[in-house]
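[1] need coordinates for the following:
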Amino acid sequence: MQKMIAEKLKNKIALKTKPLGALGMLEELALKIGLILDTECPVLKAPHMVVFAADHGIALEGVSAYPQEVTRQMVLNFLAGGAAINVFCRQHDIRLDIVDAGVNWDFDAGLALGNAKMAKGTRSFLDGPAMLEEEMLLCLEHGRNKIHDIAREGCNVIGFGEMGIGNTSSAAVLMSLLCDIPLKDCIGRGTGLDDRQLMDKEAILTKALTNYSGNTDVLSVMAWFGGFEIVQMAGAICAAAEKNMVVLVDGFIATVACLCAVKMNPSVRENAVFTHQSDEKGHRLLLAALEARPLLQLGLRLGEGTGCALAYPLLLSAVNFLNEMASFESAAVSNKS
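    The predicted structure follows:
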């Protein structure tokens, strides 16, 4: 059945009033969306963005330019509607959900905040695991449950973002171990480290990796080096793919979460649309490891899902040209000889 839909979609795209391939990546995107939604006439419904937030024990070791309390402050900024992701989601009519996966703060009960708090941040993974195996498995379950709730609203396209001071450190080590790429090639400036701070970050993460003697399977690595928000996002990505949703993948941290999801279930890759290549050092290598071709390259390194929201109009354009653009036959235009 999938092969039949693929042929029909390719034929439909080829017969639009344009030279073959003239819409470039939009043609690839239209084909991918049609395959995910299993139809020649795809419609994007109830778009959602989910931002998972959590704190990291490794941040207390000095790997970030910003203090840990910024995680909590930015969550409150999201809830007040003042962050970049709020602006872009409003602009494109995307529903935004914020989830407390493990922020080091007790938020007021009346806030419009999803509660999946595991603890007030992970432990530092410098000398031990960031979380227990049971916590890691529960994070995956929380992420999956969030998707089950959203699916009931008819959503078939979803993006993921994150907020967590120190999470580029967690993501860099996860990438290094799961992709077998030297750690130094995975470490970037994160929130804006200067040269000295970057050297300190590399020394701390190198020590943490040297101290690790566990297995290199994805579950073991996630438990030792993961963040609550990264693992919950990985679980959510797996569930979204199983629900045949179009999965929009943001920048470096979100792509590491997608890497974890792909390691758990390789078929997830078929649902993933990689929205941009961020300015974080390791992201280009990570995208290459996933054989991913990002839609945008804007020098972003903000996270929050901003790349997903910015790329969403391209998905609409891909769907609209597929559904609305005339064919050579319907427009009475001569095709190539």
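
[2] only C-alpha atoms for contact and neighbour calcs from this point on.
    OK.

[3] hang on, Cys308 packs against Phe160?
    Yes - because the distance of 7.4 Å satisfies CA atoms under 8 Å, Cys308 is recorded as touching Phe160.

[4] sec struct for Asp97, please.
    strand (DSSP: H, G, I helix; E, B strand; the rest coil).

[5] and it, how close does it get to Lys3?
    Note on Asp97: its distance to Lys3, by CA to CA, to the nearest Å, is 35 Å.

[6] neighbour count winner among the two?
    Taking neighbours as other CA atoms under 10 Å, Asp97 and Lys3 compare with Asp97 leading, 19 against 9.

[7] where along the stretch 1-150 of the chain do the helices fall?
    2-14, 25-37, 69-80, 84-91, 133-151 (DSSP state H, counting those that start in this stretch).

[8] how about the ones you listed in a markdown table, adding distance to Cys186?
    Shown next, in a markdown table, are these (distance: least, CA to CA, whole Å):
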| stretch | distance to Cys186 |
| --- | --- |
| helix 2-14 | 36 |
| helix 25-37 | 27 |
| helix 69-80 | 23 |
| helix 84-91 | 25 |
| helix 133-151 | 23 |
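
[9] I'd like the structure of this one too, to check against the first:
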Amino acid sequence: MMQLETLAQIVGLADTLPVADEPTRAAAARRQDSLTKPPGSLGRLEEIALFMAAWQGNDRPRIAKAQALVFAGNHGICAQGVNPFPQEVTAQMVANFEAGGAAINQFCRVNGADLSVIALDLERPTADFTAGPAMTDAETLDALNRGAAAVDPQADILTLGEMGIGNSTISAALCAALFGGEVADWVGRGTGSDDDGVRRKIDAIARGLARHPGLAPLETLSTLGGREQAAICGAVLAARAARIPVILDGFICTAAVAPLFAADRRLLDHCLVGHVSVEPGHRKLLSAMGRTAILDFDMRLGEGTGAVLALGVVRSALACHNGMATFADAGISGA
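    Purely as a prediction, here's the structure:
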């Protein structure tokens, strides 16, 4: 099991972690070219099949076990009035996940994913980053390692999601610190903030950035992030060590791993993005990271819903890759 002792370890991990198996990708591409369809006619489904082949090291990739993880945390920045709902809602939603009553439960059931929900010290929110760092290095490492420990090394694919009142503010703060630009361009309505609420979010982030200038990428995770963001980073790194492909959810989940991308973009080579969120910062973030999401359904729920919905698309891509006949199998000539 991956166990990080310092944040500085993360910077050099890309040089030691597994990489995509390019010979296997090439073998999978040869199979794609032999299937009973015009080359490239399944578009991104073909790309997804090759991606899965390269990371599984199998030119006929399969998903026997899909794991879905949802991490939950609470945030001190809520003291600045950035969210219309109280932080008690985080624990209430965790209970709903555990009872099977949330959207993510339905999507996991339909798309064949085993869901685990990890609540991270909900009774102890992080600190308000307008007054000081949100987390100490020790707290960040604890959350990173808890996220890593939650990953099943036998999984064939991992989907990631989150829950945490106030974490759309955290996400916008991380993006603004890492990629710059106007704070307002990263901020959306989250769980339903009105215009005054959006202004409070922008103001809180601007004050936090002014208090903590010049942060290195991984310092942003401790200084501006939350426990669920750190846990998502830990899960991504553990999945990479086990050669497990990952599907990230929307804005909050993608922003959570942005510090990894900024530290070394290779750390996210095994990750797909499930959907593009309605939150305005997500398209901007995906552009900065050079990524295209699988789905664009005007969703902004979180919980990992977009990632698990995209899992169904990945399963469809592999069904075609593995199940379609080749021209030779079908006795079709002239191909």
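
[10] care to give me the TM-score?
    Comparing the chains after superposition, counting by TM-score structural alignment, normalised by the length of the second structure, produces a TM-score of 0.91; 316 aligned residues with a CA RMSD of 1.5 Å.

[11] that older thread, shared neighbours of Cys308 and Phe160 of the first structure, anything?
    Residues within reach of Cys308 of the first structure and of Phe160 at once, by CA atoms under 8 Å, 6 or more residues apart in numbering, are Leu248, Val249, Asp250.

[12] Serialize these to a markdown table and add fields for distance to Ala261 of the first structure.
    A markdown table is the format used below for these (distance: CA to CA, whole Å):
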| residue | distance to Ala261 of the first structure |
| --- | --- |
| Leu248 | 13 |
| Val249 | 12 |
| Asp250 | 14 |
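
[13] in strands only, show me these.
    Residues of these located in strands (DSSP state E): Leu248, Val249.

[14] is it possible to get TSV of the shared contacts of Cys308 and Phe160 of the first structure that adds neighbour count and distance to Leu295 of the first structure?
    Shown next, in TSV, are these (neighbours: other CA atoms under 10 Å; distance: CA to CA, whole Å):
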residue	neighbour count	distance to Leu295 of the first structure
Leu248	29	11
Val249	27	11
Asp250	34	11
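
[15] and the strands in the stretch 201-337 of the first structure?
    246-249, 272-274 (DSSP state E, counting those that start in this stretch).

[16] what's the most buried one of those strands?
    With neighbours defined as mean count of other CA atoms under 10 Å, the strands of the stretch 201-337 of the first structure peak in mean count at strand 246-249, which reaches a mean of 28.

[17] next, the mean deviation of it compared to the second structure.
    Taken over the aligned residues, the distance from strand 246-249 of the first structure to the second structure averages 0.6 Å (mean CA distance after the TM-score superposition for the first structure).

[18] tell me what that strand is packed against?
    In terms of contacts (3 or more CA pairs under 8 Å, 6 or more residues apart in numbering; DSSP states H and E), strand 246-249 of the first structure is packed against helix 25-37, strand 157-163, helix 228-242, strand 272-274.

[19] can you list those in TSV and add distance to Val50 of the first structure?
    Output for these, formatted as TSV (distance: least, CA to CA, whole Å):
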stretch	distance to Val50 of the first structure
helix 25-37	20
strand 157-163	5
helix 228-242	9
strand 272-274	15
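
[20] Gly147 of the second structure -> the first structure?
    Counting by TM-score structural alignment, Gly147 of the second structure lines up with Gly143 in the first structure.

[21] and that match, what does it touch?
    By CA under 8 Å, 6+ apart, the contact set of Gly143 of the first structure is Val231, Gln232, Met233, Ala234, Gly235, Ala236, Ile237, Ala239.

[22] now list the buried members of these.
    Among the contacts of Gly143 of the first structure, those scoring as buried are Val231, Gln232, Met233, Ala234, Gly235, Ala236, Ile237, Ala239 (criterion: 16 or more other CA atoms under 10 Å).

[23] which one among those gets closest to Leu259 of the first structure?
    Comparing these against Leu259 of the first structure with CA to CA places Ala234 closest, at 8.0 Å.

[24] returning to what we had before: which one of the helices and strands packed on strand 246-249 of the first structure lies nearest to Pro313 of the first structure?
    helix 25-37 (11.1 Å).
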